[in-house]
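S.K.: test case, fold it:
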Amino acid sequence: MEAQEVAAAERRLSSRRIYEGHILNLRVDDVILEFGRTARREVVEHGAAVGILALTEKGGVLLVRQYRYAVDEETLEVCAGLVEKGEEPRDAAVREMQEELGFKPGKLTEIGRFYASPGFCTELLILYLAEGLTPSRLPQDDDENVSVVELPLKDIPGRLAEGTFRDSKTFAAMAWLMAREGLRPGV
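M.R.: I've put the predicted structure just below:
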């Protein structure tokens, strides 16, 4: 397969922030494209976040069930949260585990980094594998109400095929885990 040429970077001509919020900002940029054309880009500025694939000694994965207002549904997700200003992603992962799962990892391994939706959002997701869990609880955030669910590894392929995991970080984490464990998709 022949390597493809990478498109030239777009150069910003102007930028204006139209919204500043607690967890995100929205800006509109005018850019110049290759060959002199111009375009408008709407960019959601969002800080980094972590997702944690927490494995139990019983051969399961700890997930959180919670209602997500933006999509008006209850989701089943890997433990996750924002990296606070000045906080290292690894420390954020440990804190989120204690707040949402009530456990601390004995071993925490970074397994990947990816953008949530690079077409319009700056959010970088850092995914970790947590093993050797020991009980350790911090209070949940005031605006969260999560419950912990343990899902056996053998159930992951079927749940993935059924569409149980509807957020990108959990979908990516489960696909990674299936590849690692040699689990085959099935319906």
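S.K.: C-alpha only now, for contacts and for neighbours.
M.R.: Fine.
S.K.: so who does A80 touch?
M.R.: Taking C-alpha atoms under 8 Å, 6 or more residues apart in numbering as the criterion, A80 is in contact with 49-52, 93, 96-97.
S.K.: let's have those in TSV, adding secondary structure, neighbour count and distance to D142.
M.R.: What follows is the contacts of A80, written out as TSV (DSSP: H, G, I helix; E, B strand; the rest coil; neighbours: other C-alpha atoms under 10 Å; distance: C-alpha to C-alpha, whole Å):
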residue	secondary structure	neighbour count	distance to D142
A49	strand	22	18
V50	strand	25	19
G51	strand	27	20
I52	strand	29	20
A93	helix	28	18
E96	helix	27	13
M97	helix	29	16
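S.K.: from the residues you listed, pick the one nearest A116.
M.R.: Closest approach to A116 among those (C-alpha to C-alpha): A49, at 9.6 Å.
S.K.: tell me the spacing between the closest one and R113.
M.R.: Between A49 and R113 the distance, using C-alpha to C-alpha, to the nearest Å, works out to 10 Å.
S.K.: A92 too?
M.R.: In terms of C-alpha to C-alpha, A92 sits 15 Å off from R113.
S.K.: which one's more surrounded, these two?
M.R.: Neighbours per residue (other C-alpha atoms under 10 Å) separate A92 from R113, with A92 holding more: 19 against 16.
S.K.: please provide the structure for the following sequence as well, for comparison with the first:
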Amino acid sequence: MKKLEEKTINTEKIYNGKVVKLQVDEVTLPNGKTSAREIIKHPGAVAIIPITKDNKIVFVEQYRKPLEKTLVEIPAGKLEAGEKPEVTAVRELEEETGYTTSNLTYVTSFYTSPGFADELMYIYMTDQLEALQENVTGDDDEFVELLELTLDEAKIYVKDQRIHDAKTNYAIMYLETLEMMK
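M.R.: Got it, this is the predicted structure:
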């Protein structure tokens, strides 16, 4: 592994935003030459696969400005400083869906875009949802609509590219695998 390692010579901080930080690292390559690496620093994120009592998956539909369109996704959100992923999962579930749970199962974690970002996404699942008595206020600039779909309906959304992001596609493949193992 060491033979592929790039050594950082210098870091130039470009932008420090609400969600991400951008920096440019000057690195020494394994062959001794130098290059620049544009890097997005991200605090990490959590997604949750919520399953209702009647075996439907709870999704949120929201507008994604970078894509200039809406996507249907599993609930997800950014880790807050010092927050454990399980806490983020429940918080996002409550804010985005109006459900809560006291029973989470860790599924996996993965880097979303390792070529330019350090974001680590954690995925949890629950099939023990409880409706909240009062809605929890989420982010002021976040607007979502809820959908509850069967796994077969979700697969149609994938085919139609209404579901078109990595975390949600992963969730659907994971649930499909669980179905096959029954």
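S.K.: overlap in contacts of A49 and R113 of structure 1?
M.R.: For the pair A49 of structure 1 and R113, residues contacting each of them under the criterion C-alpha under 8 Å, 6+ apart are 124-126.
S.K.: which residues does V94 of structure 1 contact?
M.R.: Applying C-alpha under 8 Å, 6+ apart, we find V94 of structure 1 in contact with 104-105.
S.K.: and it, that's in a helix?
M.R.: Yes: secondary structure assignment places V94 of structure 1 in a helix (DSSP: H, G, I helix; E, B strand; the rest coil).
S.K.: map it across to structure 2 for me.
M.R.: With TM-score structural alignment as the criterion, the equivalent of V94 of structure 1 in structure 2 is V90.
S.K.: what's the answer for A172 of structure 1, then?
M.R.: So, by TM-score structural alignment, A172 of structure 1 is matched to Y170.
S.K.: neighbours of that match, how many?
M.R.: Neighbour count of Y170 of structure 2, defined by other C-alpha under 10 Å: 13.
S.K.: the shared contacts of A49 and R113 of structure 1 in strands, which ones?
M.R.: In this view, the shared contacts of A49 and R113 of structure 1 that belong to strands under DSSP state E are 124-126.
S.K.: ok, which stretches of structure 1 are strands?
M.R.: 11-20, 24-32, 38-46, 49-55, 60-68, 73-82, 103-104, 107-115, 124-131, 134-135, 147-152.
S.K.: the residue most distant from the middle of structure 2, which is it?
M.R.: Distance from the C-alpha centroid of structure 2, by C-alpha atoms, centre = their mean, peaks at G32 (36.2 Å).
S.K.: check the gap between it and I9 of structure 2 for me.
M.R.: G32 of structure 2 is 12 Å from I9 of structure 2, where distance means C-alpha to C-alpha.
S.K.: again with K56 of structure 2
M.R.: Taking C-alpha to C-alpha as the criterion, K56 of structure 2 is separated from I9 of structure 2 by 51 Å.
S.K.: more neighbours: the two, which one.
M.R.: Set side by side, K56 of structure 2 and I9 give different neighbour counts by other C-alpha under 10 Å, the larger being at K56 (18 against 12).
S.K.: residues contacting the more buried one?
M.R.: Applying C-alpha under 8 Å, 6+ apart, we find K56 of structure 2 in contact with 148-151.
S.K.: again, only this time at 6 Å
M.R.: Taking C-alpha atoms under 6 Å, 6 or more residues apart in numbering as the contact definition, K56 of structure 2 lies against 148-150.
S.K.: now distance to K18 of structure 2 and neighbour count too, for these, in JSON lines please.
M.R.: Below are the contacts of K56 of structure 2 laid out as JSON lines (distance: C-alpha to C-alpha, whole Å; neighbours: other C-alpha atoms under 10 Å):
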{"residue": "E148", "distance to K18 of structure 2": "31", "neighbour count": "16"}
{"residue": "L149", "distance to K18 of structure 2": "32", "neighbour count": "17"}
{"residue": "T150", "distance to K18 of structure 2": "35", "neighbour count": "15"}
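S.K.: any idea how far the aligned partner of Y63 of structure 2 in structure 1 is from D143 of structure 1?
M.R.: Across the two structures, Y63 of structure 2 finds its equivalent in Y67 of structure 1, going by TM-score structural alignment. Relative to D143 of structure 1, Y67 of structure 1 is positioned 11 Å away (C-alpha to C-alpha).
S.K.: between those two, which is the more surrounded one?
M.R.: Taking neighbours as other C-alpha under 10 Å, Y67 of structure 1 and D143 compare with Y67 leading, 14 against 6.
S.K.: G119 of structure 1 versus the more buried one, what's the distance?
M.R.: Computed as C-alpha to C-alpha, the Y67 of structure 1 to G119 of structure 1 distance reads 26 Å.
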